[in-house]
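> fold the following for me, if possible:
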Amino acid sequence: MLQPLVPEPVDRSVAAATTPATRLILALAAVHAARVAQIANLMLDEPTSATAG
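Okay, here's the model as predicted:
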């Protein structure tokens, strides 16, 4: 059974992921839950100055 995600809980989860470890866990859970076509269409944010080389 497929269950669509509602934006509000997703936004709360993203806001709660404040450490690199929790961001990684959230990203891995999202990739695990996504379909192949959804993963292919993901757009990553531009790197911030803190993470840019």
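> C-alpha from now on. contacts and neighbour counts both.
Fine.
> outside of the helix or strand harbouring P9 itself, list whatever touches it.
For P9, the host element (DSSP states H and E) is helix 7-16. With contact meaning C-alpha atoms under 8 Å, 6 or more residues apart in numbering, helix 7-16 is reached by 23, 26.
> would you mark the buried spots in that helix?
Buried residues in helix 7-16, counted by 16 or more other C-alpha atoms under 10 Å: none are found.
> please generate a structure for the following sequence too, so the two can be compared:
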Amino acid sequence: MEERKFISAADMDRMTPNERAEAVNASICRSWDEVPEPFRSKVRARAVELAQRFDRGD
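Down below sits the predicted model:
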């Protein structure tokens, strides 16, 4: 998986509308395999925790 470049608000301000659209489109993950660690593990763990709460009715 390739490393994603952080784009700040200041960077976005310097871009043309087309460049901003390209940057946003390039940042979209279309598969869990594209979501970087450790964020992916945190999201999955939170989903399991919420599912367990829902099952218990908390």
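> TM-score for these two?
Once superposed, the chains reach a TM-score of 0.32 (TM-score structural alignment, normalised by the length of structure 1), with 23 aligned residues with a C-alpha RMSD of 2.7 Å.
> beyond the helix holding P9 of structure 1, next helix or strand please.
Helix 7-16 of structure 1 is succeeded, C-terminally, by helix 20-33 (DSSP H and E).
> regarding structure 2, what is its longest helix?
helix 39-56 (DSSP state H).
> list the buried residues in it.
In helix 39-56 of structure 2, counting by 16+ other C-alpha under 10 Å, buried: nothing.
> show me what it is packed up against.
Judged by 3 or more C-alpha pairs under 8 Å, 6 or more residues apart in numbering; DSSP states H and E, helix 39-56 of structure 2 has no packing partners among the helices and strands.
> what's the burial count for R20 of structure 2?
16 (other C-alpha atoms under 10 Å).
> what is the neighbour count of the nearest residue to it once chain neighbours are set aside?
Leaving aside its chain neighbours, R20 of structure 2 sits nearest to M12 (6.1 Å; criterion: C-alpha to C-alpha, 6 or more residues apart in numbering). Using other C-alpha under 10 Å, the number of residues around M12 of structure 2 comes to 15.
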